[in-house]
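attaching a predicted model along with its sequence, questions to come.
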Amino acid sequence: MDNPLPPNIHAHVFISGKVQGVGYRFSTMHEANKLGVSGWVRNMPDGRVEAVFEGDMATLSQMIQWCHKGPRAAKVEDVAVDYKAAEGLRGFEIRG
């Protein structure tokens, strides 16, 4: 049988809105660890948050759904996602 999606997917995500200075990165790491998602998250100079998530599609869907809400103090306006094959990331970290 043909399976169009590999077992693990890489999602490159950009979150915009009021997402810096509200604990977004720490909360993202907490949620990723809870779900077993690998990758990283960082603030960008333009005020967005950038994240990379790796895992199975069902788990990534949950993680990205969480990104649309974020922590309580966040006001998410947009979540842009680009998918590709997983790179084999392990663990989750906050960068920069």
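Yep, it's here.

when you work out contacts or count neighbours from here on, use the C-alpha atoms and nothing else.
Noted.

ok, for residue 53, nearest residue in space, not its chain neighbours?
Leaving aside its chain neighbours, residue 53 sits nearest to residue 39 (4.7 Å; criterion: Cα to Cα, 6 or more residues apart in numbering).

and that neighbour, helix, strand or coil?
strand (DSSP: H, G, I helix; E, B strand; the rest coil).

same deal with residue 45?
Going by three-state DSSP: residue 45 is coil.

how deep is it tucked in, by neighbour count?
7 (other Cα atoms under 10 Å).

and the contacts of stretch 73-90?
The contact list for stretch 73-90, computed with Cα atoms under 8 Å, 6 or more residues apart in numbering, reads 6, 8-20, 22-24, 38-39, 54-55, 67-70.

included below, for side-by-side comparison, is a second structure:
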Amino acid sequence: MKSVIISIHGRVQGVGFRWTTARLTNRLQVAGWVKNESDGSVTVRAQADETTLHAFIEALKKSPTPYAKVRNITVTNRNVEDFKKFTITD
């Protein structure tokens, strides 16, 4: 099990990015959360096995919604927590 914080910059707010990310996590079985940041970026806390996380990050780079334009992604390792599901937060 691996846990990361993913910071996504670009046109990622107001385009359904959080909702389509949540659908992607359900398909890949990733736990954690996603939220909009005041600077216009989106932060994702994601937890899954390493192979699944890699696939998830690659999908985020391509954007889970056609309306977003991902410019940059930063991934930072975190300690594993006891996430049971994936949620969308404000």
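That came through fine. What you are looking at is a predicted structure, and each value in this text was computed from that prediction instead of being measured.

helices of the first structure, residue ranges please.
For the first structure, the helices defined by DSSP state H cover 24-35, 57-67.

any idea which of those is most buried?
Of all the helices of the first structure, helix 24-35 has the most neighbours on average by mean count of other Cα atoms under 10 Å, namely a mean of 18.

so which of the helices of the first structure gets nearest residue 95 of the first structure?
helix 24-35 (9.0 Å; Cα to Cα).

and that closest one, what other elements does it pack with?
Using 3 or more Cα pairs under 8 Å, 6 or more residues apart in numbering; DSSP states H and E as the contact test, the elements touching helix 24-35 of the first structure are strand 38-43, helix 57-67, strand 92-95.

make JSON lines out of the ones you listed and add distance to residue 85 of the first structure.
Formatted as JSON lines, these follow (distance: least, Cα to Cα, whole Å):
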{"stretch": "strand 38-43", "distance to residue 85 of the first structure": "13"}
{"stretch": "helix 57-67", "distance to residue 85 of the first structure": "11"}
{"stretch": "strand 92-95", "distance to residue 85 of the first structure": "18"}
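
surely residue 46 of the second structure touches residue 29?
No. Assessed by Cα atoms under 8 Å, residue 46 of the second structure is found out of contact with residue 29, at 10.1 Å.

show me which of those two is the more surrounded one.
Neighbours per residue (other Cα under 10 Å) separate residue 46 of the second structure from residue 29, with residue 46 holding more: 24 against 16.

now stretch 72-88 of the first structure: which residue numbers in the second structure?
Across the second structure, the stretch matching stretch 72-88 of the first structure (TM-score structural alignment) is residues 66-82.
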